[in-house]
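1. Just to be clear, the model below is a prediction. Sequence and coordinates:
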Amino acid sequence: MPLFDGITATTVHTRRLATNVLTRTGQRTDGPVVVFIHGNVSSSLFWQPLMLALPEDTAAYAVDLRGFGGSEAAPVDATRGVRDFSDDVHAAVRELDLDRVHLVGWSMGGGVALQYALDHPVASITLQAPVSPYGFGGTRLDGTRLTGDDAGTGGGAANPDFVAAIAAGDTSRDNPLGPWAVYKSSYVSAGFTSADEDTWVESMLTTATGVGNYPGDSVPSANWPGFGAGTRGVLNTLAPGHFDVSGIAALAAKPPILWIRGDADAIVSDASAFDVNFLGQAGVIPGWPGEAVAPAQRMLAQTRAVLDRYAAGGGSYAEEVFAGAGHAPSLEQPERFAALLAEHVRSAA
């Protein structure tokens, strides 16, 4: 694994699986504890710049989810939503004997962080470009499902050429459907460059592929576009029939939430290039049955509505928008992200 200077990797053995965890070398353990949770088709490696940028009194741990990074590629039971992931993170936190953790979740990892908070006390939550509280695709603004089989969501929504490129370990820069091209077009904003881009691609390539991992299985559907969510694998964990963390709004003890997003995010937005219904609306996928039947998911509006209810019920949240940033503001504007996170953690301590 391409580790930065000052970062150490450790295998934590829990009753659930062998979990890879990154820490800062020789870090202090007498202050706040931040646990980072990566997103889909990535790993803990993406968190290294942010970990190193945190104040010296803050302990940083970045956990690889099952089937990503250096963690065991155990199969994912999607009928539990993201609970396989959140339970794994909690098992690692317990094994490391950590207390009052501050969670930071990116994209799918934001959903994992919210599920963790529903099941276990946390000190604070930071969400970077989080998946909607109602999952990915197939819901109306209020979170109700469009179809009973979640048509157009889950494992069948993955591009098979992209999956094949991951399985082949493709690091080429000329494959328009390979990890490099997807990173450049979807993870960061147009024109953004980094000296560490090879590391980010290597991180993406740690993704275990197959029906039990990424992307998962699918089932035929009588509804457009002809497939529905399966029960196994990563993408099916976010199908709305399996995933719903909107209950965070009713949590009795409400930790403060910081929501950070880029306004050029191609993945999590109200016009997501990865939402099958939006692609149908745009004419990319033929046969779209129309707005009344298959509306694009308003992901940002859904998140804001749930967080507004969270605040109305006695909690607090702040939304920070990074102008010009894509799906990974922590890569594009790390100093601002680190300052916001440090202040958020400090105020919640």
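-> On my side now, so go ahead. Numbering: from 1, shown residues only.

2. all contacts plus neighbour counts: C-alpha atoms, from now on.
-> Will do.

3. does residue 114 really touch residue 248, like I thought?
-> Yes: with contact defined as C-alpha atoms under 8 Å, residue 114 and residue 248 form a contacting pair (7.0 Å).

4. Could you list the buried residues of stretch 186-194?
-> Residues 186-189 are the ones in stretch 186-194 that count as buried (16 or more other C-alpha atoms under 10 Å).

5. So which residues of the stretch 51-200 of the chain form strands?
-> When assigned using DSSP state E, counting those that start in this stretch, the strands of the stretch 51-200 of the chain occupy the ranges 59-63, 101-106, 124-128.

6. got those strands as JSON lines, with distance to residue 285 and mean neighbour count columns?
-> Rendered in JSON lines, the data for the strands of the stretch 51-200 of the chain read as follows (distance: least, C-alpha to C-alpha, whole Å; neighbours: other C-alpha atoms under 10 Å):
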{"stretch": "strand 59-63", "distance to residue 285": "36", "mean neighbour count": "26"}
{"stretch": "strand 101-106", "distance to residue 285": "28", "mean neighbour count": "26"}
{"stretch": "strand 124-128", "distance to residue 285": "29", "mean neighbour count": "26"}
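
7. TSV please, covering those strands and showing distance to residue 174.
-> Written out in TSV, the entries for the strands of the stretch 51-200 of the chain read as follows (distance: least, C-alpha to C-alpha, whole Å):
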stretch	distance to residue 174
strand 59-63	31
strand 101-106	27
strand 124-128	29
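
8. Of all these, which one is nearest residue 69?
-> Residue 69 sits nearest to strand 59-63 of all those, at 8.9 Å, using C-alpha to C-alpha.

9. packing partners for the closest one?
-> Contacts defined by 3 or more C-alpha pairs under 8 Å, 6 or more residues apart in numbering; DSSP states H and E place strand 59-63 against strand 18-24, strand 33-37.

10. putting a second one here so we can go through both:
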Amino acid sequence: MSSIRTRRVPTDRLTVQITETRDEGEPVVFVHGNVSSSAFWHTTLPLLPDHYRAIAPDLRGFGGTDPLPIDATRGLRDHSDDLAALLTALDVDRVHLVGWSLGGGVVMQYLCDHPAAVRSLTLVNPVSPYGFGGTHGVDGTLNSEDGAGSGGGTANPEFVTRLAEGDRGEDSPTSPRSVLAACYVKPPWRPEQEDENTYVESMLTTRTGDDHYPGDSVPSPAWPGLAPGTRGVLNCLSPVHFRIDALHLVDPKPPVLWIRGEDDVIVSDTSMFDLAHLGSIGAVPGWDGTPAQPMVAQTRHVLDRYAAAGGTVREVAVPDAGHAVHLERPEEFRAALLGILSA
């Protein structure tokens, strides 16, 4: 941990807080997930050999980066464009990208927008290329034209309240600490106490509200009665705003590593955060038979098309690990990551 440092970098879009290991070397950029910050990469960055320059930015609305509003109608392009502006400010032209969860969607979008600038792409338990919620089938078919079942209205309101109030306790299953322990990692594994506090504090940097987390929503005639709005982080992940349909068309095609914990309950074909799956098990009332989103199968479908079009893809499924596989199984993660960086 002593080998990393944090600073704020002005860009032509916003000022971004980054954590990095050194000023020189082959750049590797780590993009964090939702309700977190670059702190979730702090134990990963020092694992890289000295000839790599590890950089982990905070996305807008998280950590120490300027909390500018998120225009969800652009999908993840606000985040992708912020990343491009940061790399320009750092004078970095080509880069290895590593994206976890939400960050996986950000780096997929960046690859689509700047294929020649990407040396390799590593997806860590990534959000589906067809967004989060509101679709069925491996090709991401919408359950409803308005995206019902995705977006800002799908967040647990008690979790949002506890997040906004800075709840650091564990007396409720919806507290940030409880969600970290039950969903970010596979129980009963827990980070070391010091690190655990770091991660809870990281979660609590999340800006809440309609412009940030979770975002706004609108009524829908389709089950479950809510559709995505146009602002905030969950809406930028809605399939009506974010879809990676053409990854197989990018040129050139950098090698792709997809690494995931097999017991992930967040990004899963039976996600405990997908209202359709929750409805099917009786946790959300009034379920009308809307199918759960096959998130893992959708990612595999998109990456299979990428491989069939000439790209190189390696899938690594880590048993007995959850959503934060890079924290739970650091040595296996490091080995897989160094494999693609050296390739």
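-> Looks like it arrived, so ask away. These numbers were taken from a predicted model, which means no experiment stands behind them.

11. coming back round to it: and which of the buried residues of stretch 186-194 of structure 1 is nearest to residue 45 of structure 1?
-> Distances from residue 45 of structure 1 to the buried residues of stretch 186-194 of structure 1, taken by C-alpha to C-alpha, are shortest for residue 187, at 14.3 Å.

12. quick one: what's aligned to residue 118 of structure 2 in structure 1?
-> Per TM-score structural alignment, the equivalent position to residue 118 of structure 2 in structure 1 is residue 122.

13. residue contacts, that match?
-> Under the criterion of C-alpha atoms under 8 Å, 6 or more residues apart in numbering, the contact list for residue 122 of structure 1 reads 100-103, 255.

14. Closest to residue 137 of structure 1 out of those?
-> residue 103 (24.7 Å).

15. picking that back up, neighbour-wise, which of residue 114 and residue 248 of structure 1 wins?
-> In this comparison of residue 114 of structure 1 against residue 248, neighbours counted by other C-alpha atoms under 10 Å, the higher total goes to residue 114 at 28 against 20.

16. Just give the nearest non-adjacent residue to the more buried one, would you?
-> Distances taken as C-alpha to C-alpha, 6 or more residues apart in numbering put residue 245 closest to residue 114 of structure 1, at 6.5 Å, once the chain neighbours are dropped.

17. still on that earlier bit, the helices and strands packed on strand 59-63 of structure 1 into TSV, with extra columns for mean neighbour count and distance to residue 319 of structure 1?
-> Conversion of these to TSV gives the following (neighbours: other C-alpha atoms under 10 Å; distance: least, C-alpha to C-alpha, whole Å):
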stretch	mean neighbour count	distance to residue 319 of structure 1
strand 18-24	23	27
strand 33-37	26	19
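
18. Would you confirm that residue 62 of structure 1 contacts residue 21?
-> Yes: at 5.5 Å, residue 62 of structure 1 and residue 21 qualify as touching, with contact defined as C-alpha under 8 Å.

19. Report the set of residues contacting both of these two.
-> Where contact means C-alpha under 8 Å, 6+ apart, the residues bridging residue 62 of structure 1 and residue 21 through contact with each are residue 44.

20. counterpart of residue 184 of structure 2 in structure 1?
-> Across the alignment, which pairs residues by TM-score structural alignment, residue 184 of structure 2 is matched by residue 187 of structure 1.

21. for residue 65 of structure 2, same thing?
-> So residue 65 of structure 2 corresponds to residue 71, using TM-score structural alignment.

22. residues contacting its match?
-> Residue 71 of structure 1 makes contacts with 11, 17-20, 64-65, as judged by C-alpha under 8 Å, 6+ apart.

23. at 7 Å what do you get?
-> 18-20, 64-65 (C-alpha atoms under 7 Å, 6 or more residues apart in numbering).

24. same deal with residue 251 of structure 1?
-> When contacts are counted by C-alpha under 7 Å, 6+ apart, residue 251 of structure 1 touches residue 118.

25. Go again with 10 Å.
-> For residue 251 of structure 1, the contact set (C-alpha atoms under 10 Å, 6 or more residues apart in numbering) comprises 117-119, 310, 313-315.

26. Please apply the same query to residue 279 of structure 2.
-> With contact set as C-alpha under 10 Å, 6+ apart, residue 279 of structure 2 has these partners: 223-224, 285-292.

27. In structure 1, which of those still touch?
-> Among those, those whose aligned partners also touch in structure 1, counting by both residues aligned by TM-score structural alignment, their matches' C-alpha atoms under 10 Å, are 223-224, 285-292.

28. Looking at those, spot the one nearest residue 277 of structure 2.
-> Of all these, residue 292 has the smallest distance to residue 277 of structure 2: 4.7 Å, by C-alpha to C-alpha.

29. how about the closest one, what's its partner in structure 1?
-> In structure 1, the position corresponding to residue 292 of structure 2 is occupied by residue 296, as judged by TM-score structural alignment.

30. And for residue 145 of structure 2?
-> Looks like residue 145 of structure 2 aligns to residue 148 there (TM-score structural alignment).

31. Could you tell me how many residues sit around that match?
-> Applying other C-alpha under 10 Å, we find 13 residues neighbouring residue 148 of structure 1.

32. Spatially nearest residue to it (excluding sequence neighbours)?
-> Counting by C-alpha to C-alpha, 6+ apart, residue 148 of structure 1 lies nearest to residue 241, which is 7.8 Å off, once chain neighbours are set aside.

33. Which secondary structure state does the one you found sit in?
-> Secondary structure for residue 241 of structure 1, judged by DSSP: H, G, I helix; E, B strand; the rest coil, is coil.

34. Next, the contact list for it, please.
-> 78-81, 134-135, 138-139, 144-145, 147-150, 153, 229.

35. Could I get the contacting residues of the residue nearest to residue 240 of structure 1 when sequence neighbours are not counted?
-> Closest residue in space to residue 240 of structure 1, ignoring its immediate chain neighbours: residue 135 at 5.1 Å, by C-alpha to C-alpha, 6+ apart. Residue 135 of structure 1 sits next to 81, 108, 111, 143, 153-154, 235-246, 297, 299, 302 when contact means C-alpha under 10 Å, 6+ apart.

36. now the equivalent of residue 88 of structure 1 over in structure 2: how far from residue 35 of structure 2?
-> Using TM-score structural alignment as the criterion, residue 88 of structure 1 maps onto residue 82 of structure 2. When C-alpha to C-alpha, to the nearest Å is the yardstick, residue 82 of structure 2 and residue 35 of structure 2 sit 18 Å from each other.

37. Surely residue 171 of structure 1 and residue 198 touch.
-> Yes: counting by C-alpha atoms under 10 Å, residue 171 of structure 1 touches residue 198, with 8.2 Å between them.
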